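Participant: let's see this in three dimensions:
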Amino acid sequence: MALTEKQKMISGEMYQAWDEELVADRQKAKKLCFALNQTCPTDKDARQALINELLGKETDAWIESPFNCDYGYNLKVGKGFYANHGCTILDCAPINIGDNCLLAPGVVIATAGHPLDPVERASGEEFAKAITIGSDVWIGANVTVCPGVTIGDNVVVGAGSVVTKDLPANTVCVGSPAKPIRTLAINDKKAELIE
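Facilitator: Have a look, this model is predicted:
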């Protein structure tokens, strides 16, 4: 039995983004993002209900406006998730985020990609690669996280960085592409830099 375009998308195969089911799913997410972005910041109950509907489960996640995502259902966040103003998440493939993760303003997390070949790209073919972000991660302002990467636990990604490859746990990472510049010693009370 042939896979649907949605099944291909989620599994990382090439797929057609303009498939009727995927268009309907994106429209639903866009409608929820629009409603969230138009809801008063102080109306916490209404905002939380919209966040829960967008993510498809009861959660304590908090998302500031404006916020945009492709589907919502591919975004799995742990306890204590916070996304500051202006974050965009292209969740064509699964994005798994651990507990106590913070996204600073302007963060982009994108699983979506396009073929390098211009003929293939013009045909509408796309692909998506899953992203995993561990627990206790802080992603700085205007960071871009590219398709297919894993960010380990306790990582700090400096503002403006571009994450193109996996980042090891317990590190401070900066640059384009982002690379570890410091290691963190994690103990029960606090994290300390190790030179």
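
Participant: only C-alpha atoms for contact and neighbour calcs from this point on.
Facilitator: Noted.

Participant: pretty sure Met14 sits against Glu126.
Facilitator: Yes - taking CA atoms under 8 Å as the definition, Met14 is a contact partner of Glu126 at 5.4 Å.

Participant: neighbour-wise, which of these two wins?
Facilitator: Glu126 (21 against 18; other CA atoms under 10 Å).

Participant: which residues does the nearest residue to the more buried one once chain neighbours are set aside contact?
Facilitator: Leaving aside its sequence neighbours, Glu126 sits nearest to His114 (CA to CA, 6 or more residues apart in numbering; 4.8 Å). Listed by CA atoms under 8 Å, 6 or more residues apart in numbering, the contact set of His114 reads Arg121, Glu125, Glu126, Phe127.

Participant: does the last one touch Tyr15 like I think?
Facilitator: If I follow you right, that is Phe127. Yes - contact criterion CA under 8 Å: Phe127 and Tyr15 qualify, at 6.2 Å.

Participant: please generate a structure for the following sequence too, so the two can be compared:
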Amino acid sequence: MTERERQRAGLWYDANFDPELLALREEADELCHLINQTSPRDAARREGLLERLLPHRGEDVTILAPFYADYGANCVIGDHTFINHNAYLMDGATITIGSWCFIGPSCGMYTASHPLLAAERNRGLEKADPITIGDNVWIGGDVTILPGVTIGDGAVIGAGSVVTKDVPAGVVAAGNPCRVLREITERDGIGELG
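Facilitator: Predicted coordinates for the structure are as follows:
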């Protein structure tokens, strides 16, 4: 079994010294660099680079630079999602972001875990668990999402939160560690616009 196959199977794999994984990350790093250096006015070039980095991106997705991903190909981003400046998607496992999501600035989604024993960690081992974010989720600025977390449809995650466990649909959650504060109800509407 190759290290990439081990990675995809959710097993411990050599993330630091395997030539295939190093080459894939180097390619993604180069694409991120080019995206982040492209003028916002050069939409065609930027779109072409994003297509190469993020082949599983829906329609009308906005991603503001700088943006970083370890592989890119392990990210699935739904239609009409907005990702603000300085997002980092550590996609050793799949990161799925639903449609109509708002991702605040400096959001980090980290699928990788490392061994606690230094000797094992120094061998370059890691394990990656997927992150899943439902539709219509709003994630505030400076939020950290840890490996294996699922955030349900319509949830709102407060700025600065560290999400260590699953968050159900339709709630406001915040804190370090992130915890559910309350359900979102019709009373949260802004009322008549006028």
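
Participant: pipe the contacts of His114 of the first structure into a markdown table and attach distance to Phe34 of the first structure per row.
Facilitator: Output for the contacts of His114 of the first structure, formatted as a markdown table (distance: CA to CA, whole Å):
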| residue | distance to Phe34 of the first structure |
| --- | --- |
| Arg121 | 29 |
| Glu125 | 27 |
| Glu126 | 25 |
| Phe127 | 26 |
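
Participant: so in the first structure, which strand runs the longest?
Facilitator: Counting by DSSP state E, the longest strand found in the first structure is strand 178-186.

Participant: can you give me how far that strand is from the chain middle?
Facilitator: On the basis of CA atoms, centre = their mean, to the nearest Å, strand 178-186 of the first structure sits 21 Å off its chain's mean C-alpha point.

Participant: and the next element down the chain from it?
Facilitator: Using DSSP states H and E, the helix or strand that follows strand 178-186 of the first structure in sequence is strand 191-194.

Participant: which residues does the residue nearest the centre of the first structure contact?
Facilitator: Nearest to the mean C-alpha position of the first structure, by CA atoms, centre = their mean, lies Ile109 at 3.9 Å. Neighbour list for Ile109 of the first structure: Thr88, Ile89, Leu90, Asp91, Thr144, Val145, Cys146, Pro147 [criterion: CA under 8 Å, 6+ apart].

Participant: assign it to helix, strand or coil.
Facilitator: Put simply, Ile109 of the first structure is strand when judged by DSSP: H, G, I helix; E, B strand; the rest coil.

Participant: how near is it to Asp166 of the first structure?
Facilitator: 14 Å (CA to CA, to the nearest Å).

Participant: in terms of helices and strands, where is Asp60 of the first structure?
Facilitator: Using DSSP H and E, Asp60 of the first structure falls outside every helix and strand.

Participant: scratch that, Leu50 of the second structure is what I was asking about
Facilitator: helix 43-53.

Participant: by contact count, what packs against the helix or strand just after that helix?
Facilitator: Counting by DSSP H and E, the next helix or strand C-terminal to helix 43-53 of the second structure is strand 62-63. Applying 3 or more CA pairs under 8 Å, 6 or more residues apart in numbering; DSSP states H and E, one finds that strand 62-63 of the second structure contacts strand 82-83.

Participant: so what touches the strand it packs on?
Facilitator: Contacts for strand 82-83 of the second structure (CA under 8 Å, 6+ apart): Val61, Thr62, Ile63, Leu64, Trp100, Cys101, Phe102, Ile103, Gly104, Pro105.
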